[in-house]
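# All I have is the shape, not the residue letters:
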């Protein structure tokens, strides 16, 4: 999977953490947040005045992560066209945003309905084919 990593940080699941990765050549930003209870991944468009968050997906509940005391590595990577981003935790893809298709995919499939009505209108269900967006 050829990606350009624009953010990398160690994470202890359940400790407040924010990791932001800017797209190399577009106004898009992907942000991972662990607020101590849940992990979420956000798609932002910084060219928009007002609400820049375009979509949000649930990654995990802290209480459900078995090895949460063990350090993990968060990476946010971008496709060569700067329109697709992937969230990697310990090298494993957990979520993808496709800014062109206005679609998000995550392994939890949550939330099942779109967060703002214009993105991910068919939900956030994981589809292995989304990894092909990076080839």
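The structure has been received and is ready for your questions. Keep in mind that this is a model prediction, so the values were computed, not measured.

# contacts, neighbours, all on C-alpha from now
Noted.

# Tell me the buried residues in stretch 44-62?
Neighbour counts over stretch 44-62 (16 or more other CA atoms under 10 Å) mark 44, 45, 46, 53, 54, 55, 56, 57, 58, 59, 60, 62 as buried.

# Columns secondary structure on top of those, output as JSON lines?
As requested, the buried residues of stretch 44-62 are exported to JSON lines (DSSP: H, G, I helix; E, B strand; the rest coil):
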{"residue": "44", "secondary structure": "strand"}
{"residue": "45", "secondary structure": "strand"}
{"residue": "46", "secondary structure": "coil"}
{"residue": "53", "secondary structure": "strand"}
{"residue": "54", "secondary structure": "strand"}
{"residue": "55", "secondary structure": "strand"}
{"residue": "56", "secondary structure": "strand"}
{"residue": "57", "secondary structure": "strand"}
{"residue": "58", "secondary structure": "strand"}
{"residue": "59", "secondary structure": "strand"}
{"residue": "60", "secondary structure": "strand"}
{"residue": "62", "secondary structure": "helix"}
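
# wait, which of those is closest to residue 94?
residue 59 (7.0 Å; CA to CA).

# what about the strands in this protein?
4-11, 17-22, 28-34, 38-45, 53-61, 72-78, 84-89, 92-98, 103-106 (DSSP state E).

# Got another one to weigh against that:
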């Protein structure tokens, strides 16, 4: 089941960084980052201190 945990406006071409933790598993999080040219989506496992990024798109 999906839950809305974050809502924000994104404007194309403007840098932005937003993220949120899972409502079910505290160690899981996602982040969206836009550097003004390219958007990145990261799936994170915060238990992995050395490399928390487990997948990206």
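Received the coordinates, thanks. Computed from a predicted model, the values in this text were never measured in an experiment.

# Now the two most distant members of the buried residues of stretch 44-62 of the first structure.
46 and 62 (29.0 Å).

# before we move on, the earlier item: got the buried residues of stretch 44-62 of the first structure as a markdown table, with distance to residue 29 of the first structure columns?
What follows is the buried residues of stretch 44-62 of the first structure, written out as a markdown table (distance: CA to CA, whole Å):
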| residue | distance to residue 29 of the first structure |
| --- | --- |
| 44 | 5 |
| 45 | 6 |
| 46 | 7 |
| 53 | 9 |
| 54 | 10 |
| 55 | 11 |
| 56 | 12 |
| 57 | 14 |
| 58 | 17 |
| 59 | 17 |
| 60 | 20 |
| 62 | 24 |
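
# Excluding chain neighbours, give the residue nearest to residue 95 of the first structure in space.
Using CA to CA, 6 or more residues apart in numbering and skipping the chain neighbours, the partner closest in space to residue 95 of the first structure is residue 106 (4.2 Å).

# Sorry, wrong one. I was asking about residue 10 of the second structure.
Using CA to CA, 6+ apart, the nearest residue to residue 10 of the second structure is residue 16, at 7.2 Å.

# just checking, the one you found touches residue 38?
No. Residue 16 of the second structure lies out of contact with residue 38 (CA atoms under 8 Å); the separation is 10.6 Å.

# Those two: who's more crowded?
Shown here are residue 16 of the second structure and residue 38; by other CA atoms under 10 Å, residue 16 has more neighbours (15 against 10).

# how close does the closest residue to residue 98 of the first structure other than its chain neighbours sit to residue 35 of the first structure?
In space, and not counting its chain neighbours, residue 98 of the first structure is closest to residue 84: 4.5 Å by CA to CA, 6+ apart. Separation of residue 84 of the first structure from residue 35 of the first structure (CA to CA, to the nearest Å) stands at 24 Å.

# Could you check which of those two is surrounded by more residues?
Taking neighbours as other CA under 10 Å, residue 84 of the first structure and residue 35 compare with residue 84 leading, 26 against 15.

# who touches residue 86 of the first structure in this structure?
Contact partners of residue 86 of the first structure, counting by CA atoms under 8 Å, 6 or more residues apart in numbering, are 76, 77, 78, 93, 94, 95, 96, 97.
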